[in-house]
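Undergrad: predicted model and sequence follow; I will ask about them next.
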Amino acid sequence: MLTFQRFSMSAVVAGFVAVLVGFASSVAIVLQAANAAGADDAITASWLLALGIGMAVSCIGLSWYYKAPIITAWSTPGAALLATSLQGLSLNQAIGVFIFAAALGLLIGISGWFDKLSRLLPLPLASAMLAGILLQFGLDVFTALQQQQLLVGLMLLSYLLAKGLAPRYTILWVLVVGVMVALLQGDTDLSTIQFSMATPIFIQPEWSLSALLGVGLPLLLVTMASQNIPGIAVLRTSGFNTPASPLITTTSFLTLILAPFGAFSLNLAAITAAICTGEEADPEPAKRYIAGIAAGICYLMAGLFSATIVALFAAFPSEFITALAGLALFSTIAVNLANATANEHYREAAVVTLLVTASGLQLFGISSAFWGIIGGGLTVLLINKTRAKTKC
């Protein structure tokens, strides 16, 4: 049991900050994904409610069971993929995609294949695919700058300044600056916002082979490569040797159950997890699991009142949402571009993967992320075959 002697206020604060930073930095991307699927405000609130419940249950349950700060999150890169890939699909087909990706993730977790499968997809190609998915979000910041020069310009300036002064809380500062500027400009309509709880909305799934291959498989790959693998690494580097397979199994199982209500992907957190796993949470590692429990409680509250969150964001200019989402992904784009081109052996293949993914190419109704991986893989095979013949 959690006694007073084991209680840690610093760990509670770390859990709260992790949730605050996570929501502030990526909720705008989730809203864009829901919009791409054709979800209205009520359904979007149901998405956030389902995600909040899933993250709450996994954070609290796993942290308590393993006595380690297990922080889960939605897949931000996955949401970015959905925002660019769900156009043209029905909401029911989107739910089918979520269930399909979750079922595959559950299979990987139960079978113990996580470590093996993570090595099958070369890091440069996975990074190139992710960079290609996110590239448009970065470009959209400067498109928004043309429409709202003062608002987006000051958000961009605050991003650059905060990167040097307080990099961990950069997007939090961008959010604060953006809100203040929008309010001062009179670009917000807060009159319709009401403090209300979200209602779960069940959506019957529909199955489309092209959607499952073109969106479901990339969603699984992006989540595994950009969330679960770094999430395990964060735990390991902080001295927590929690087994990976049960964590993947739990988050995938919760996604599978909650997918009909809009939970597109639950997984291990990486960046926000670092807030809870290090000494900043508590000098004693044995007390840091409290941060995971606190994060779960905060996730639950955010999910329950997600209708208010959706209404609040809807009250601000669309350029505010676009800029916030894009700026939140700048660092991720940079890291993945570096990973994609670092290995000379995979450099050409990574470029092919990046360009095909970013192009928006669709063949047979299958999205560009899938064809990016196919193109990169074929490039690796052809170059290696040519090099082998040259050496003979």
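TA: Thanks, I have the structure now. Numbering: from 1, shown residues only.
Undergrad: from here on, contacts and neighbour counts on C-alpha atoms
TA: OK.
Undergrad: burial count for residue 295?
TA: Neighbourhood size, residue 295 [other C-alpha atoms under 10 Å]: 32.
Undergrad: so it touches residue 11, yeah?
TA: No: Residue 295 is beyond contact range of residue 11, at 9.4 Å (criterion: C-alpha atoms under 8 Å).
Undergrad: packing partners for the longest helix along the chain?
TA: Criterion DSSP state H: the longest helix present in the chain is helix 9-36. For helix 9-36, the packing partners by 3 or more C-alpha pairs under 8 Å, 6 or more residues apart in numbering; DSSP states H and E come out as helix 41-66, helix 76-85, helix 170-185, helix 271-277, helix 289-304, helix 318-328.
Undergrad: try it against this one:
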Amino acid sequence: MSETTQPIQGSRREYFQPVMAGALAAVVGYASTFTLVLAALTAAGASPQQAGSGLMSVCIALGILNIVVSARMRVPVSFAWTTPGMAFLLTVGEPVGGFPAVAGAFLVTAALILLTGLIKPLARLMAAIPAPIANAMLAGMLLTLCLAPITAVAQMPMLALPILLAWIIGLRFARRYAVPIAVLVTGILLATTTHLPPGALDGSWPALVPVMPAFTLDAMVRIALPLFIVTMASQNLPGLAVMQANGFVLAPAPLFIVTGLASAATAFFGGQTSNLAAITAAICAGPEAHPDKDKRWPAPIAAGVVYLLLALAASLAAAFIAASPPLLIQAVAGLALLSSLSAALAGALVHEETRLPAIFTFVITASGITMMGVGAPFWGLVGGIGMLILLRFGVKPLAGTRGT
């Protein structure tokens, strides 16, 4: 009897650790940035029902991706939504054509990711973007949003201060849970102070709301292309690096294909881009999931199950977010993104020879300028790469000239 039960108990213990790690990764990933997703979709013109539908559709897509891909490959590869992309979308605002144009931009972004997986030179081209420049562009996009907590404290101290203090205390005693703690405090404050309009919860049961994509030049230039670059440079490539750092070398093309297909499907319901996880991938693929790296693959499966369960809360969350002060939601999102800003700045300034081009990229992107209908992130990328090329392959002084 003991000979048969002992291996079973051992196998249960082996699965318990990765399952708990995967569940933690999903809860942390969702709780840290779902407010950012809803705020970004709302700022881009989505109604509360459309924002809830977008969040729900992506949760379903992430659940399926995490479960199917990890179970098939027996590798702890994790998927998430594009947090930097949502931070970027929050700064863009509603484009010409409204939210249908945003859905069209999501669909074009998905097609570009799919093409990157199908056409190898595109994958090599994305990989050729210097990491310091990509990090500087991301930092410039995040800066304004990360200032929101301080602005909120100045404008609504009774609401913002408890959230900021909860986050700081969480950093001191439970660093990994600092953002979820802040989100929990925010939820309590919203539940006790927010007055929903009559009928706001009538459609709170989760539902996918179809959105017919519209294609406008404004949305393509201002949203689709920058979102593609941000997703590839700030999510997919770092996600591959995290996996490699933990001993898993993956072929990127198939992963780009499946995330491109998933992103195309969710675009018809207002959902943003799906991609490889970067930060939460370390939880599923690292030693925290299991000492033996070959036994970590159940972690993303557990994360996928949790994402499917979290999809049921999307509409209710969207109703509360829509009725709450926008600056307060931006403040919570800013706290969630401070670690991303820190990592982006560190990556941008790590090499002295690329430091000045990175700073140039950062200030252009943070300026928020728009020229010829093209947003600041694109011009930051162009300016940084241009300066990097100029400094690295600069013209030689003319013969006969002397320095001053």
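TA: Great, that's in hand. Given the structure is predicted, the values throughout are model-derived calculations rather than measurements.
Undergrad: switch the helices and strands packed on helix 9-36 of the first structure over to TSV; also include distance to residue 115 of the first structure.
TA: Listed next are those as TSV, based on distance: least, C-alpha to C-alpha, whole Å:
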stretch	distance to residue 115 of the first structure
helix 41-66	20
helix 76-85	20
helix 170-185	32
helix 271-277	20
helix 289-304	24
helix 318-328	29
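Undergrad: okay, the ones you listed, which one's buried deepest?
TA: Of those, the one with the most neighbours on average (mean count of other C-alpha atoms under 10 Å) is helix 289-304, at a mean of 27.
Undergrad: now do the next helix or strand after it against helix 289-304, angle only.
TA: Remark: after helix 289-304 of the first structure, the chain's next helix or strand is helix 306-314, criterion DSSP states H and E. Angle, helix 306-314 of the first structure to helix 289-304, by axes from the mean of the first three to the mean of the last three C-alpha atoms, to 10 degrees: 70 degrees.
Undergrad: how big is the offset of helix 306-314 of the first structure relative to the second structure?
TA: Taken against the second structure, helix 306-314 of the first structure registers an average deviation of 2.3 Å after superposition, with mean C-alpha distance after the TM-score superposition for the first structure.
Undergrad: distance from the chain centre to that helix, please.
TA: Centroid separation for helix 306-314 of the first structure versus its chain: 19 Å, with C-alpha atoms, centre = their mean, to the nearest Å.
Undergrad: okay, buried residues for it please.
TA: Using 16 or more other C-alpha atoms under 10 Å as the test for burial, helix 306-314 of the first structure gives 306, 307, 308, 309, 310, 311, 312, 313, 314.
Undergrad: and that helix, what does it pack onto?
TA: helix 41-66.
Undergrad: which bit of the second structure covers the helix it packs on?
TA: Aligning helix 41-66 of the first structure against the second structure (TM-score structural alignment) gives residues 48-73.
Undergrad: so how much does that stretch differ from the first structure once superposed?
TA: Compared with the first structure after fitting, stretch 48-73 of the second structure has a mean deviation of 0.8 Å; criterion: mean C-alpha distance after the TM-score superposition for the first structure.
Undergrad: what's the span of stretch 87-105 of the second structure, first residue to last?
TA: Stretch 87-105 of the second structure has an end-to-end distance of 15 Å (criterion: C-alpha to C-alpha, to the nearest Å).
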